[in-house]
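Asks: coordinates only, sequence not included:
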């Protein structure tokens, strides 16, 4: 099976890559991943070196692919292995570089092993068999979907790690009031009060698709996005060019809600959609307003999903503030292949105990949901 490593998605035609995708989810599309590369978000000195693996059949047809990155840190992954890296440093084991199969800066579950199952299985086996000789400590596959899990389960040496996110599900609500009516009375009153507090500050909202925003709008979106990181003393992962390039390449997948007060733009939330799900990715504001974050990032997305008939709203990582607003716990899965046998044993033991804690947390989260059946 001919295998090729490409260091830029520009080396493969978009249609050939996208033909391997099992769904229209935007994050795996050639347009999204190549925009990350060409706008400088990955590659160069970012610590994300693209090393995508492709396999071809005897006739030269692309039959499988892995979106793969050589990493020299663990930023932007959202499956946190800093403790593993620290343990390696203390033991004199090199943890970096490592390989990551995933989507940079996007904790969104989906396909990771693209194409024919047999071919991707061979790709995985070839990779894991060559890690040691390449001086690579490990291979990680983050935020997998069921099909990926099924392929990995049949292979030895892989460790499963679970996590928890919170997603909102559309139960065919007629409108936002219909959703509120499904909640316990105290939570229903709390949400109404929060929305009234935002409206009372004279703030209105405007939803736009990617093709409806000007470069001045994108300047504002980026300023808000960057401000969120700068407020925490961090550099933003994405560049200004990323937003304009993505809007040019896949405008139909972009949704931005802009909050305005007296005609002045003050906050925004950037989302992507595939028609079935709405993915809330980035938020930011240029001035502080009471409860504006909850309205912009959660309630606006819920209302938009209801109006558009979107089935699911994934508003990003982290949790309890989503839980009490009707977002349900969802188990996420990632897989890890560690070369050093001692490290593998230690991590395997850690993951057993971590899994027990997460399962207990998820069970408690279900009991804390605000829906009326819990009254």
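Replies: That came through, no problem. It should be emphasised that the depicted structure is a prediction, and the values quoted were computed from it without experimental measurement.
Asks: contacts and neighbour counts: CA atoms only from here.
Replies: Will do.
Asks: now the strands: where do they sit in the stretch 151-300 of the chain?
Replies: Ranges of strands within the stretch 151-300 of the chain are 158-169, 203-209, 254-261, 264-273, 277-285, based on DSSP state E, counting those that start in this stretch.
Asks: what's the spacing between the shortest one and its chain's center?
Replies: This points to strand 203-209. The chain centre lies 23 Å from the centre of strand 203-209; the measure is Cα atoms, centre = their mean, to the nearest Å.
Asks: adding another structure so you can compare the two:
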């Protein structure tokens, strides 16, 4: 048995990679990760160099861990810029680092794939891999609970808590059924926001990945890219990425397009699995009152209700989600810092931060719009 490095996902058959994944969550699929690589969204000058790990027994791949070599901390949603800055001031190298995550998407799930025994051996070999390949640190973002249990037994890895906001479908028959469990004031607010969008003559159409024309995908990308351009930044994803997703995993894509007087003005692109609706990318060509809330939240909530999905993961940040029914959910990431002094300093910081994150998550529940015992 041995650990090997995979620098492009195209070198392993999709069936072999996907067989290692524990469920149908779309972001770990070969189709999604290879689309990032082949579209140029990662690799090249992006600062995300594919460095996937495989644990082999002869010709058989028994475990895997997607990973990237990085010389910056952009596009991760677990922010370690302050650690890198402090390291630089102290003369301690921080980059390159190795990261296991879904690029540009703060979505939780499995990061260590495959058979339990082989996966454990891969994890045990990871620190030596970092040292041998010149990585000063290793990071695993938004991992699942099973991996946290494994890493907690190894004192070299430091846990970090974060907070996201997820909406839960508690068997609602329709959107009105959801509104009925809210307090009167919050129920009126959501109705007012939705009515404000309707009064602007904005309508919505839903599509799966195979139903969009290339011209419509051009519109989707223009909206997505505009969310970066308005902030003076370049988008992470390329136009080709969206076409590759539509070609390779159309059944997992859900796109809603908002039109005013039959002219498209906004879109939201999401992914689904058997249980969860994942809101990922959105954008608009002009500003409309409450359009963001309707396109990114209420449309997705209605879709989840209508299709029996139990959870709506709307991504990172955004305390404004609380008053719309998205509940605080703690996330975990893990960090291995090879420099002893940096490890100790970050460990102290993370202990204080964890206490603050837990307190915030508890306090945030007070902002939820549910009637007592209804949410």
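Replies: That came in fine, so what should we check first? Everything quoted here is computed from the prediction, not taken from an experiment.
Asks: TM-score for this pair?
Replies: Scored against TM-score structural alignment, normalised by the length of structure 1, the superposed chains reach a TM-score of 0.98; 374 aligned residues with a Cα RMSD of 1.1 Å.
Asks: In a markdown table: the strands of the stretch 151-300 of structure 1, plus distance to residue 228 of structure 1.
Replies: Below are the strands of the stretch 151-300 of structure 1 laid out as a markdown table (distance: least, Cα to Cα, whole Å):
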| stretch | distance to residue 228 of structure 1 |
| --- | --- |
| strand 158-169 | 21 |
| strand 203-209 | 20 |
| strand 254-261 | 15 |
| strand 264-273 | 11 |
| strand 277-285 | 5 |
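Asks: JSON lines for those, including mean neighbour count and distance to residue 340 of structure 1?
Replies: Formatted as JSON lines, those follow (neighbours: other Cα atoms under 10 Å; distance: least, Cα to Cα, whole Å):
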{"stretch": "strand 158-169", "mean neighbour count": "20", "distance to residue 340 of structure 1": "13"}
{"stretch": "strand 203-209", "mean neighbour count": "16", "distance to residue 340 of structure 1": "48"}
{"stretch": "strand 254-261", "mean neighbour count": "21", "distance to residue 340 of structure 1": "42"}
{"stretch": "strand 264-273", "mean neighbour count": "22", "distance to residue 340 of structure 1": "39"}
{"stretch": "strand 277-285", "mean neighbour count": "22", "distance to residue 340 of structure 1": "35"}
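Asks: For residue 86 of structure 1, which of the ones you listed is the nearest?
Replies: strand 158-169 (18.4 Å; Cα to Cα).
Asks: and the gap between the spatially closest residue to residue 282 of structure 2 that is not a sequence neighbour and residue 134 of structure 2?
Replies: Excluding the flanking residues, the one nearest residue 282 of structure 2 by Cα to Cα, 6 or more residues apart in numbering is residue 268, at 4.2 Å. Between residue 268 of structure 2 and residue 134 of structure 2 the distance is 40 Å, computed by Cα to Cα, to the nearest Å.
Asks: show me where the stretch 101-250 of structure 1 has helices.
Replies: Counting by DSSP state H, counting those that start in this stretch, the stretch 101-250 of structure 1 has helices at residues 117-134, 146-153, 176-181, 185-199, 215-230, 240-249.
Asks: I'd like these as JSON lines, with mean neighbour count and distance to residue 305 of structure 1 appended.
Replies: Output for the helices of the stretch 101-250 of structure 1, formatted as JSON lines (neighbours: other Cα under 10 Å; distance: least, Cα to Cα, whole Å):
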{"stretch": "helix 117-134", "mean neighbour count": "15", "distance to residue 305 of structure 1": "33"}
{"stretch": "helix 146-153", "mean neighbour count": "16", "distance to residue 305 of structure 1": "24"}
{"stretch": "helix 176-181", "mean neighbour count": "16", "distance to residue 305 of structure 1": "10"}
{"stretch": "helix 185-199", "mean neighbour count": "15", "distance to residue 305 of structure 1": "17"}
{"stretch": "helix 215-230", "mean neighbour count": "18", "distance to residue 305 of structure 1": "21"}
{"stretch": "helix 240-249", "mean neighbour count": "19", "distance to residue 305 of structure 1": "21"}
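Asks: I am finished for the moment; much appreciated.
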